[in-house]
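Novice: Quick one, fold the following:
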Amino acid sequence: MDVVLPCLNEAEALPWVLTRMPEGFRALVVDNASTDGSARVAADHGAVVVAAAARGFGAACHAGLSAAGSEVVCVMDADASLDPAELPALVAALAGLEAGGGMGLVLGRRRPAGRGAWPPHARLGNAVLARSVNRRAGTRLHDLGPMRAARRAGLLALDVRDRRFGYPLEMVLRAARAGWRIAELDVAYRPRTGTSKVTGTVGGTVRAVRDMRRVLAEAGP
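Specialist: The predicted structure is shown next:
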């Protein structure tokens, strides 16, 4: 089973993440023009390295999804804030969602496990966006979590267009409107390794929220 790991300068975090990949799960590290040797570190630890020609979180996710070959794929951050050992539980939950037919999407609901794991400004921005998605899509989500599991063909068919930080939100909106079953599963959320590009800084959070608000505006009521 393929695991897509969007990556921008995560050389310090990758060894821990890749050595904790469960048996039967193949890491696809999508290098988004890293300058710290992330691609070399990933390859040295047995990951498949995929180059993302365009910059942006969504661009990296799409490149990884396109390169994946398994029927079910997982997506998660490469910064060691999330533990790959929790992926089998998400995949099992996905199987349960789809047992009655139809498509499913399972999101890891982040539960802070360590001081500074989820700064208040980032948690607040996430909660506001989750409520906005719930109003538009009829979901009951608490978190637009970056750890996910779904079927590759279904995700590609959703035709998610955003190539920046709005990608995860647009995926949920499109899945809900396509009639998918969407569920959350608690996962531990640890302090990330290295310098954060998003949640660890107010500026990064503002950029992410701005991208997601744009997606919401384009989606309409």
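Novice: from here on, contacts and neighbour counts on C-alpha atoms
Specialist: Noted.
Novice: In terms of secondary structure, what does the strand or helix carrying Ala183 contact?
Specialist: Element membership for Ala183 (DSSP states H and E) is strand 181-189. If you count contacts as 3 or more CA pairs under 8 Å, 6 or more residues apart in numbering; DSSP states H and E, strand 181-189 packs onto helix 87-97, strand 104-112.
Novice: Pick the most buried one from those.
Specialist: Highest mean neighbour count among the helices and strands packed on strand 181-189 (mean count of other CA atoms under 10 Å): strand 104-112, with a mean of 23.
Novice: buried stuff in stretch 183-203?
Specialist: For stretch 183-203, burial by neighbour count (16 or more other CA atoms under 10 Å) applies to 183-185, 187-193, 198-200.
Novice: quick one: contacts of that stretch?
Specialist: 10, 12-13, 79-83, 86, 90, 93, 97, 104-119, 121-122, 141, 204-205, 207-208 (CA atoms under 8 Å, 6 or more residues apart in numbering).
Novice: mind checking which helix or strand the spatially most central residue of the chain is in?
Specialist: Nearest to the mean C-alpha position of the chain, by CA atoms, centre = their mean, lies Pro146 at 3.0 Å. Per DSSP H and E: Pro146 is located in neither a helix nor a strand.
Novice: Could you also give me the structure for this next sequence, so I can compare it with the first?
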Amino acid sequence: MHDIRVIIPAFNEEKSIAQVIGAIPDTVNEIIVVNNNSTDQTASVAAEAGATVLTETRMGYGYACLMGLNYVDKQSKTPDIIVFIDGDYSDYPQELPKVVAPIIKEGVDFVIGARVKSLREKGSMTPQQVFGNWLATTLMRLMYGAKFSDLGPFRAIRYDKLKELGMQDKTYGWTVEMQLKAIKHRLAYVEVPVRYKKRIGISKVSGTVKGTIFAGVKILGWIFKYGFK
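Specialist: Below is the predicted model of the structure:
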């Protein structure tokens, strides 16, 4: 059996986090919710649902993910696979076995759960998200020969390979940083089509003009920074 740990960054997700935790298959060894300075009951709801709850007071998606990884690094037994998923219940956590299958069965290093149009609930991604994904993945293909179609947050990666990447981004650039570094480190990667639905609550990124602009700047910044290395 493979040791699988799930890391869930969460900011004000008290209405959805228990559903996310409850839908994760029992084959997972540990569910780690990183409470990213929430002002609601996210932490207590997650703990009651059975997750290990950590607190990261510095706001930022990357900060939360790095906190989760720091916790995992300090365990006496480290995992084989790390899975990242959002806490808003827009993904289908029960599809986790499908996302990790290429790693377990095919020797792949890194898997993106791709939110393909045919499997997306109408309105689950905003026009700016759809355009941003298209722009980012198109630039990555033209500049680096990448074969990504999405920057989806539902993803799985071998723990040892993730450590090799030396992840740094503290905010919205976390997902694209991982994908760019996966290319640079020549990781074997694939995309697996996953279902996607409207999130519970309002998005902290695409739900605000400031969040959308900041995320776009960070993502494009990573892509062009790598282009000039």
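Novice: one step back: dump the helices and strands packed on strand 181-189 of structure 1 into TSV; add distance to Val128 of structure 1 as well.
Specialist: TSV is the format used below for these (distance: least, CA to CA, whole Å):
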stretch	distance to Val128 of structure 1
helix 87-97	24
strand 104-112	15
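Novice: hang on, the earlier thing: kindly provide the distance from the residue nearest to the centre of structure 1 to Ala127 of structure 1.
Specialist: Noted for Pro146 of structure 1: a distance of 14 Å to Ala127 of structure 1, by CA to CA, to the nearest Å.
Novice: Translate Val130 of structure 2 into the numbering of structure 1.
Specialist: Using TM-score structural alignment as the criterion, Val130 of structure 2 maps onto Arg123 of structure 1.
Novice: sorry, that was for Tyr189 of structure 2
Specialist: By TM-score structural alignment, Tyr189 of structure 2 lines up with Ile182.
Novice: Gly173 of structure 2 too?
Specialist: Gly173 of structure 2 maps onto Gly166 in structure 1, by TM-score structural alignment.
Novice: quick one: its match and Thr205 of structure 1, what's the gap?
Specialist: In terms of CA to CA, Gly166 of structure 1 sits 12 Å off from Thr205 of structure 1.
Novice: Looking at those two, which is more packed in?
Specialist: Neighbour comparison, Gly166 of structure 1 and Thr205: the larger count goes to Gly166, with 24 against 21 (by other CA atoms under 10 Å).
Novice: Let me see the contact set for that one.
Specialist: 58, 208, 211-215.
Novice: out of the residues you listed, which ones does structure 2 keep as well?
Specialist: Compared against structure 2 with both residues aligned by TM-score structural alignment, their matches' CA atoms under 8 Å, the contacts of Gly166 of structure 1 retain 58, 208, 211-212, 215.
Novice: Of those, which is the nearest to Ser132 of structure 1?
Specialist: Nearest to Ser132 of structure 1 among those, counting by CA to CA, is Met212 at 10.2 Å.
Novice: residues contacting that closest one?
Specialist: Met212 of structure 1 neighbours (CA under 8 Å, 6+ apart): 129, 165-167, 169-170.
Novice: can you redo these as TSV with secondary structure?
Specialist: TSV is the format used below for the contacts of Met212 of structure 1 (DSSP: H, G, I helix; E, B strand; the rest coil):
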residue	secondary structure
Leu129	helix
Phe165	coil
Gly166	coil
Tyr167	helix
Leu169	helix
Glu170	helix
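Novice: Can you list the residue ranges for helices in structure 2?
Specialist: Secondary structure of structure 2 (DSSP state H): helices located at 17-23, 42-48, 61-73, 96-106, 127-144, 159-165, 174-184, 209-227.
Novice: Contacts for the third one next, please.
Specialist: What that stands for is helix 61-73 of structure 2. Here helix 61-73 of structure 2 has contacts from 7-10, 32-36, 54, 56, 78-79, 167-174, using CA under 8 Å, 6+ apart.
Novice: what do we get in structure 1 for Val99 of structure 2?
Specialist: So, by TM-score structural alignment, Val99 of structure 2 is matched to Leu90.
Novice: cool, Ile223 of structure 2 as well?
Specialist: If you follow Ile223 of structure 2 across to structure 1 using TM-score structural alignment, you land on Leu216.
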